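[1] Need a 3D model of the sequence below.
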Amino acid sequence: MFSALRDVFRLPDLKSKILFVLGILFVFRLGAHIPTPGVDAKAMASLFEQGGVLGLFDLFAGGALRRFSIFALGVTPYINASIVMQLLAVVVPAIEKMQKEGEEGRRKITQYTRVLAILFATIQAVGMVLWLKSMNIIYVSGVSVLVAVITLVAGSIAVMWLGEMISDHGIGNGISLLIFAGIVVRVPESVVRTFVLLRAGEMNFLTLIIAGVIMIVVIAGCIILQEGQRRLPVRYAKRVIGNKIYGGQSTFIPLRVNSAGVIPIIFASSVLLFPTTIARFFSASFAQTISKVLSPSSPIYMILYVLLIIFFTYFYTAVVFNPIEVANNLKKYGGFIPGIRPGRPTADYIERVLSRVTLGGAIFLAVIALLPSLLTQMLGITTFYFGGTAVLIVVGVALETVQQIEAQLLMRHYEGLVRRKGKAGGILRL
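    Alright, predicted model coming up:
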């Protein structure tokens, strides 16, 4: 493991990518601590102590919302824009055509997503400033309101740009890594706060042990969910071309239990945050009512959260995996699934199996997302920060990034981070 980590920094291009990502994350965390002028910090802190959906909003902002910094909106506008564009691709033929145009089409969709993200950022910034102004938390008026809105929108654009820079010039998914950094940076604070509560007698040692066991179980479940797959056997018929024989091999099609990764969690959370943002354009009492109804601890929120996770799991799986295309490729190269006719029957069979596997993964994803929050509420742990959403994002992004680094190492004939050959020639998991 340590030799593999040493190999990472032996490769100049891989080393530069990792250092570039760390530099971008440093800039992101720096911006999260630059406050927007005119904010009453104490009133803002007391607002977040009340709990509710703001805590989840702050999760995606990496703590910037709690400070109401220039990066207070975080990546939420960009995520909302991505959701809308992907939904439009299903119903608008022109956008669907762009997706099939290769790199040029993707650039157009990315440009439209950016414009839509700026629109969402403007709506959220105006709603947030007016809402906080009505609660006497932010002291701005006249031109100052416009300056505050422009500052928040500019900060959101900067975060979007930082995420794209990581994706283009670094390693891993930029937006996911920014969310990952915002969650991980709060872990030391939560650990210190937990031990303070333990010493003060507000939390007993047994509760801490139970919470630790829950955390380990959920992390293990997240890893199993991310790595689990159903393998469909595939055989290739022998073909004689000239004097050579091709085919006759056996392989498999890996159908992942969770093909969508952490995207359903992020999308579902962002969708549930949007009504609260819109409500801030109205009276403070109406906004508080919506926030209470859509609080992460409310039954309505949990039901909607589960349904949206299942929906986005199926939706994103359909986006990234096309059974018809896979079946056509198998037929083109002489491959077939034993007992299934090539062509349309193969596509129907793959789709049927994928639907069942995805349902299990979606339900498991929803359970893991809700279980820690439910159990910590039952245990009465109010200040110990631990949620299934955060754990799923951290584990998913970490696994995805490690796999990309491992692929870079294996491509250059280095030993990977995750696997190592044993003396008997087998593969051992670390």
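
[2] rest of the way, CA atoms for contacts and neighbours
    Will do.

[3] Which residues are in contact with the residue nearest to residue 182 when sequence neighbours are not counted?
    Closest residue in space to residue 182, ignoring its immediate chain neighbours: residue 62 at 3.5 Å, by CA to CA, 6 or more residues apart in numbering. Contacts here follow CA atoms under 8 Å, 6 or more residues apart in numbering; on that basis residue 62 touches 32, 74, 178, 179, 181, 182, 183, 185.

[4] hey, where'd the helices end up in the stretch 151-300 of the chain?
    174-184, 187-200, 205-227, 263-279, 284-293, 299-320 (DSSP state H, counting those that start in this stretch).

[5] quick one: which of the ones you listed is nearest residue 256?
    helix 205-227 (7.4 Å; CA to CA).

[6] got the angle between that closest one and helix 187-200?
    Using axes from the mean of the first three to the mean of the last three CA atoms, to 10 degrees, the inter-axis angle of helix 205-227 relative to helix 187-200 is 160 degrees.

[7] to compare against the first, here's another:
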Amino acid sequence: MLNRLRNNDLFIRILFTMMMIALMELGRHIAIPFLDPQGMKDVLKENQLLQNLSTTTGGQVNYPSLFSIGLAPYMTGMIMFQAIKLLDIDSIKKMSEYQSGMTQRGITFVLACLQSFQLVYLVRQHITKSSYQIFGFDANAVSALVILVTGSMLVAWMADMTVDRGMGGAGILIFPGIFEAMPRSLINGQGLGTGFLELTPTILIVFAISVVVVLFSTLFLNKSELRIPLQRPMIENDFSESYVPIKVLAAGGMPFMFSSALFMIPGYIATLGTNQSYAEFVSNYLNFNNPIGIAIYCGIIVLLGYAFSLMNFRPEDTAKTLKESGDYFFGVVPGKQTQSYLTKRLMVLSTFANIFFVVVIGAPLVIGMYIDGIANFSFVFSNILILVTILDNILDQAKVLYLRTQYNLMEL
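    The predicted model follows:
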């Protein structure tokens, strides 16, 4: 029995994933010395930008810990590198897998340094002063910065290991943080016009029904896909039709991991005191109880939906692979025309997905303009979308691995 489990790929991957999640939770609770936990908590409670980014990237900014930065630098670095790869640059396209990995790690390191510096700067008044200095800076502040950057790079390594040897990819590591934040988002909102929601019996019933509808709608759309018939002249197969699938929710839950953070960046800049008229505009319009603010927020989700759909499906790479293998779509010339054909189909499906996103996220915000607290539903729904898309992909991966364990070549 034990020997069979050792050779069971599904069991090993599940065990490895659970170990990574446990390490992630452990790191989120290893306190950084030299910092006053209560003072840091009071300061960061007012910074909704960091709070929201931390929630959707597995960080911990409620108190100073080794993994306070979370997956934000890793995920942002991955997105930036994928966006760079979409550009028609020969030197980027000719990179080996090792070079691509090192480049992405370099971007992650720079982002980790920047975000760690921001966090240390915000809580600088609550760092125990040292009698030593490093390059003119307080030694304890520098030590805290180094610890945060080290923790962030360790999380990036854990994410890569989970992708390679675990299940669910890097997204599985943010599960605990999202589950922990959902009750807080429902009751207290995320600032910028959202506030306390009193959980009356009526509100709880409406919320429960809404969650069920959003949950099943997301599951249905995440399973839905367009199957484009594929002509394969080099392969004859009478048993099934070959096709290229394009998922309706090709972007997954990625747009919601960054939409709130992007929406709050102008407000964060305004707090730096750059321009009074700019600060007034941000204060009056960029919030969740103003039609303009809601429209801008939904617009950010739509743009991210299209962007992540292109990054995840990659029409150019698919068209190139089809051309190299000799496969093609009926009536479509291989190469650039195939790429354009796939891109158009992807954009149509992404439009349907974005309409769904806007309805699910935008409707509670609009209703919240007239009924206090209902806007908080929007943030819970976005977390549900993230969790469902990641969990559904995990189940699909588990199914494939399970079927592989049932396949015995000697029985054929």
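
[8] now what about the TM-score between them?
    The TM-score (TM-score structural alignment, normalised by the length of the second structure) is 0.76; 382 aligned residues with a CA RMSD of 4.0 Å.

[9] before we move on, the earlier item: can you pick the most crowded of the contacts of residue 62 of the first structure?
    residue 74 (34 neighbours; other CA atoms under 10 Å).

[10] who wins for proximity to residue 22 of the first structure among the helices of the stretch 151-300 of the first structure?
    helix 174-184 (9.9 Å).

[11] Tell me which other helices or strands that closest one touches.
    In terms of contacts (3 or more CA pairs under 8 Å, 6 or more residues apart in numbering; DSSP states H and E), helix 174-184 of the first structure is packed against helix 12-31, helix 53-61, helix 143-169, helix 388-411.

[12] Including distance to residue 351 of the first structure and mean neighbour count, could the ones you listed go into JSON lines?
    Putting these into JSON lines (distance: least, CA to CA, whole Å; neighbours: other CA atoms under 10 Å) gives the following:
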{"stretch": "helix 12-31", "distance to residue 351 of the first structure": "38", "mean neighbour count": "16"}
{"stretch": "helix 53-61", "distance to residue 351 of the first structure": "33", "mean neighbour count": "22"}
{"stretch": "helix 143-169", "distance to residue 351 of the first structure": "31", "mean neighbour count": "20"}
{"stretch": "helix 388-411", "distance to residue 351 of the first structure": "24", "mean neighbour count": "19"}
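
[13] Relative to residue 280 of the first structure, which of the ones you listed is closest?
    When these are ranked by proximity to residue 280 of the first structure (CA to CA), helix 53-61 comes first, at 12.3 Å.

[14] what element comes up after that closest one heading to the C-terminus?
    Following helix 53-61 of the first structure in sequence order, the next helix or strand is helix 64-67 (DSSP states H and E).

[15] mean per-residue distance, the helix or strand that comes right after that following helix to the second structure?
    Toward the C-terminal end, the helix or strand that comes next after helix 64-67 of the first structure (DSSP H and E) is helix 76-91. When the second structure is superposed, helix 76-91 of the first structure averages 2.0 Å from its matched positions, counting by mean CA distance after the TM-score superposition for the first structure.

[16] Then stretch 263-279 of the first structure?
    Looks like 5.0 Å for stretch 263-279 of the first structure (mean CA distance after the TM-score superposition for the first structure).

[17] Which residues does that stretch contact?
    Contacts of stretch 263-279 of the first structure (CA under 8 Å, 6+ apart): 53, 56-57, 76, 79-80, 83, 123-124, 127-128, 286-287, 290-291, 294, 301, 305, 308-313, 316, 369, 389, 392-393.

[18] What subset of the residues you listed is buried?
    Neighbour counting by 16 or more other CA atoms under 10 Å classes 53, 56-57, 76, 79-80, 83, 123-124, 127-128, 287, 290-291, 294, 301, 305, 308-313, 316, 369, 389, 392-393 among the contacts of stretch 263-279 of the first structure as buried.
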